[in-house]
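> Based on what follows, work out the 3D shape:
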Amino acid sequence: MYARVFSFLVVISLAVQVRSETRVAIAHLISQNVTGSITFTETANGIRVSGTITGLDVGKYGFHVHELGDTSTCDAAGAHFDPDDNTHGGRDHAVRHVGDLGNVQFVGTENPVANVDFVDNVISLRGRNSIIGRTLVLHEQEDDLGLGGNEGSLNTGNAGPRIGCGVIGIRSPSGPWNSSASVFPSLFLLTLTAAFVIGK
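Now for the predicted structure:
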């Protein structure tokens, strides 16, 4: 009996281990002027968004996840990622698009740099709010965070044209992302083991 229980617990442990591996995604922003790499890392508090961007003057610039992964042009990436059909807002607002990540701020004198580092608890690397395969977009103007008092503000934050973009893709680890190494085989074994234990 104890051997069966031990086997059952081992299978549960394996299933949880596969599920709990930290996932990391990355987007490389490349355009005529903009260069940067942004990583998206799972944490206990949400997705940590971090990296650096160069190529723009000092100031704030709208920073969003858009719904499509087509970067033949940045405009081809579609609208803000918004599965809930909300109005546009700031990153910390109760009502916002999933893809609303506010602004990045370029600082410095000769070669301004935007150092990005924050945690967002709305975007995800799995499930309904997953940003994998979508596009990270940098805009030409500051995002007014939906507070501009007009229709454009509630749609896009009046952040202006898109001047840099990159598809958000898998960085690591490779195992959990691949169907051949997904959590489902472990869950299948878990089901069989449970049936065996209960049947005995």
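
> from here on, contacts and neighbour counts on C-alpha atoms
OK.

> Surely S37 and T54 touch.
No - the criterion here is C-alpha atoms under 8 Å, and S37 misses it with T54 at 9.6 Å.

> In contact with the residue nearest the centre of the chain: list those residues for me.
Closest residue to the average C-alpha location of the chain: I131 at 4.3 Å, with C-alpha atoms, centre = their mean. The contact partners of I131, taken as C-alpha atoms under 8 Å, 6 or more residues apart in numbering, are 65, 123-125, 168.

> which of those residues count as buried?
Among these, the ones that count as buried by 16 or more other C-alpha atoms under 10 Å are 65, 123-125, 168.

> any chance of those in JSON lines, with distance to L101 and secondary structure too?
Below are the buried ones among the contacts of I131 laid out as JSON lines (distance: C-alpha to C-alpha, whole Å; DSSP: H, G, I helix; E, B strand; the rest coil):
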{"residue": "V65", "distance to L101": "7", "secondary structure": "strand"}
{"residue": "I123", "distance to L101": "9", "secondary structure": "coil"}
{"residue": "S124", "distance to L101": "13", "secondary structure": "strand"}
{"residue": "L125", "distance to L101": "15", "secondary structure": "coil"}
{"residue": "I168", "distance to L101": "14", "secondary structure": "coil"}
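
> The longest helix along the chain: what's the following helix or strand?
Criterion DSSP state H: the longest helix present in the chain is helix 2-20. The helix or strand immediately downstream of helix 2-20 is strand 24-30, counting by DSSP states H and E.

> mind checking how far H64 is from S13?
Going from H64 to S13 by C-alpha to C-alpha, to the nearest Å gives 37 Å.

> Return the closest of the contacts of I131 with respect to F184.
Closest approach between the contacts of I131 and F184, by C-alpha to C-alpha: L125, at 17.5 Å.

> what's the closest one in contact with, if anything?
Applying C-alpha under 8 Å, 6+ apart, the residues near L125 are 23-25, 42, 47, 131-132.

> Scan these and report the most crowded one.
I131 (26 neighbours; other C-alpha atoms under 10 Å).

> And the residue nearest to the centre of the chain, how far from L101?
From I131 to L101 the distance is 12 Å (C-alpha to C-alpha).

> One more, please, to line up against the first structure:
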Amino acid sequence: MKLKSLITAASAAVFLSACSGDHDAHNMHAEGEHIGERSFSAILNPTEGNEGLQGFVMFEDTPEGVFVLAHVEGLEPGGVHGFHVHEYGDCSAPDGTSAGGHFNPHGRDHGGPDSSERHAGDLGNLQADDAGMAHLEMIDTKLELSGPNSILGKSVIVHAQADDLESQPTGDAGARILCGVIADADVDEHHGH
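Take a look at the predicted model:
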């Protein structure tokens, strides 16, 4: 299992370092130089009919909350896409519906990432640039990486349309275009004292 986690983390680091722009400070996150107590990752794969899309998401515990880094390529230039953690770590259905609904362990209404009333998995939207690349970095205070409401083993979904941040129960974000299962990205051999 450690080897698989190492390969996943290394793949994410390679993907990040290949990205254009000035994200050198955040490459250090992917390479493990500033890893918090726990870190998870999800490699995003396209659903049927959405070949050419790819991406990943990394989650890391910090004192302020969970640091979320998402990077997706191949999107429609300028497009806005709903971005959520879903309840099941199952991306086997061709349309991604096997991932279930939004992760909502507290039985709340849907909302935006800054709403007081929201699903734990409501992370808002990804905004693609003119090249069809979306890059998001945020701190989220509702996600949990440990305990009974941990997102480990859940999935990340990117939707075809924007999340309007209010329609119930999903924000009217449309079809699922990318899906990835959240796995443990911790490669520290000394974490189990």
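
> about what we covered before: as JSON lines, the contacts of L125 of structure 1 with distance to G157 of structure 1 would be great.
Below are the contacts of L125 of structure 1 laid out as JSON lines (distance: C-alpha to C-alpha, whole Å):
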{"residue": "R23", "distance to G157 of structure 1": "30"}
{"residue": "V24", "distance to G157 of structure 1": "28"}
{"residue": "A25", "distance to G157 of structure 1": "25"}
{"residue": "E42", "distance to G157 of structure 1": "27"}
{"residue": "I47", "distance to G157 of structure 1": "22"}
{"residue": "I131", "distance to G157 of structure 1": "20"}
{"residue": "I132", "distance to G157 of structure 1": "23"}
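
> Closest one of those to H80 of structure 1?
For those, the minimum distance to H80 of structure 1 (C-alpha to C-alpha) is 11.1 Å, reached by I131.

> just checking, what packs against the helix ranked longest in structure 2?
Looking across structure 2 with DSSP H, the single longest helix is helix 2-18. Under the contact definition 3 or more C-alpha pairs under 8 Å, 6 or more residues apart in numbering; DSSP states H and E, helix 2-18 of structure 2 sits against helix 24-30, strand 39-46.

> Output the ones you listed as JSON lines; include the columns distance to L3 of structure 2.
Shown next, in JSON lines, are the helices and strands packed on helix 2-18 of structure 2 (distance: least, C-alpha to C-alpha, whole Å):
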{"stretch": "helix 24-30", "distance to L3 of structure 2": "16"}
{"stretch": "strand 39-46", "distance to L3 of structure 2": "14"}
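
> Can you say which of these is nearest to I177 of structure 2?
Across the helices and strands packed on helix 2-18 of structure 2, I177 of structure 2 has its closest neighbour in strand 39-46 (5.7 Å, C-alpha to C-alpha).

> what angle separates the closest one from helix 2-18?
Here strand 39-46 of structure 2 runs at an angle of 70 degrees relative to helix 2-18 (axes from the mean of the first three to the mean of the last three C-alpha atoms, to 10 degrees).

> Strands of structure 2, residue ranges please.
Secondary structure of structure 2 (DSSP state E): strands at 39-46, 54-62, 65-73, 80-86, 122-127, 134-140, 155-159, 176-181, 183-184.

> Could you measure from G146 of structure 1 over to A15 of structure 1?
Per C-alpha to C-alpha, G146 of structure 1 is found 42 Å from A15 of structure 1.

> Tell me which of these two has more neighbours.
Between G146 of structure 1 and A15, counted using other C-alpha under 10 Å, the more crowded position is G146 (23 against 20).

> List the contacts of the more buried one.
If you count contacts by C-alpha under 8 Å, 6+ apart, G146 of structure 1 has them with 87-90, 153-157.

> what do we get in structure 2 for T41 of structure 1?
The equivalent of T41 of structure 1 in structure 2 is E60 (alignment by TM-score structural alignment).

> Just give the number of residues close to that match.
So E60 of structure 2, with other C-alpha under 10 Å, has 24 neighbours.

> Pull the contacting residues for the residue nearest to it when sequence neighbours are not counted.
Spatial nearest neighbour of E60 of structure 2, excluding adjacent residues (C-alpha to C-alpha, 6 or more residues apart in numbering): S39 at 4.3 Å. Residues near S39 of structure 2 by C-alpha under 8 Å, 6+ apart: 58-61, 145, 184-186.

> Format these as JSON lines; extra columns: distance to H26 of structure 2.
Converted to JSON lines, those look like this (distance: C-alpha to C-alpha, whole Å):
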{"residue": "M58", "distance to H26 of structure 2": "11"}
{"residue": "F59", "distance to H26 of structure 2": "12"}
{"residue": "E60", "distance to H26 of structure 2": "12"}
{"residue": "D61", "distance to H26 of structure 2": "15"}
{"residue": "L145", "distance to H26 of structure 2": "20"}
{"residue": "D184", "distance to H26 of structure 2": "19"}
{"residue": "A185", "distance to H26 of structure 2": "16"}
{"residue": "D186", "distance to H26 of structure 2": "17"}
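
> Which of those sits closest to G96 of structure 2?
Nearest to G96 of structure 2 out of the contacts of S39 of structure 2 is M58 (C-alpha to C-alpha; 19.7 Å).

> Tell me the spatial nearest neighbour of the closest one, not counting adjacent residues.
S41 is the one closest to M58 of structure 2 (C-alpha to C-alpha, 6+ apart), at 4.3 Å.

> count of neighbours near the aligned residue in structure 2 for H97 of structure 1?
In structure 2, the residue paired with H97 of structure 1 according to TM-score structural alignment is H119. Neighbourhood size, H119 of structure 2 [other C-alpha under 10 Å]: 27.
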